[in-house]
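1. show me the folded form of this:
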Amino acid sequence: MFNFLKSNPSKKLRKQYDIKLEQAMLAQRKGDIKSYSMLTAEAEQIWKEIETLEENSS
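-> Alright, predicted model coming up:
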């Protein structure tokens, strides 16, 4: 009945994912390839969490 009041966990993860990708882009522009690769790996991990959440909710 009040499903619209429940928070969406994938929405929060998507925001974190976008932030990580932006941080990775900025690190790449600065020439810091090590940080870029670490941030990209973290973003991929967040994306996997998003995919599992969305699969379970369907």
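2. make it CA atoms for all contacts and neighbour counts henceforth
-> Noted.
3. the residue at minimal distance from the centre of the chain is in what secondary structure piece?
-> Nearest to the mean C-alpha position of the chain, by C-alpha atoms, centre = their mean, lies Y17 at 1.9 Å. In this structure, Y17 sits in helix 9-30 according to DSSP states H and E.
4. and that helix, how far out from the chain middle?
-> 6 Å (C-alpha atoms, centre = their mean, to the nearest Å).
5. let's see this one next, to set against the first:
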Amino acid sequence: MFSIFKPNPIKKLKKLHDVKLEQAMQAQRKGDIRGYSQLTFEADEIHKEILALEEKNQNK
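-> As a prediction, the model looks like this:
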């Protein structure tokens, strides 16, 4: 009944994923390949979490 008041973790993770990808792009433009690699890895891990949560929600 009050599910509209619960925070949506998927939405929060998607926003964080977008931020990490933006930071990675900026690092790549500056020539910081290690920073780009690290940020891309972090974005990939966040994306995996998103997929797991979406799959969990579909199975309910």
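6. returning to what we had before: got a list of contacts for the helix holding Y17 of structure 1?
-> Contacts to helix 9-30 of structure 1, defined as C-alpha atoms under 8 Å, 6 or more residues apart in numbering, come from residues 33, 35-37, 39-40, 42-43, 46-47, 49-50, 53-54.
7. tell me the counterpart of F41 of structure 2 in structure 1.
-> Here F41 of structure 2 is matched to A41 in structure 1, going by TM-score structural alignment.
8. and the host helix or strand of its match against structure 2, how far off on average?
-> Element membership for A41 of structure 1 (DSSP H and E) is helix 33-57. For helix 33-57 of structure 1, the mean distance to aligned residues of structure 2 following superposition is 0.3 Å (mean C-alpha distance after the TM-score superposition for structure 1).
9. hang on, the earlier thing: how far off helix 33-57 does the helix holding Y17 of structure 1 point, in degrees?
-> Put simply, helix 9-30 of structure 1 runs at 160 degrees to helix 33-57, going by axes from the mean of the first three to the mean of the last three C-alpha atoms, to 10 degrees.
10. re the thing from before, and the contacts of helix 9-30 of structure 1, which are buried?
-> Neighbour counting with 16 or more other C-alpha atoms under 10 Å marks 35-36, 39-40, 42-43, 46-47, 50 as buried within the contacts of helix 9-30 of structure 1.
11. since that was my last question, I'll sign off now.
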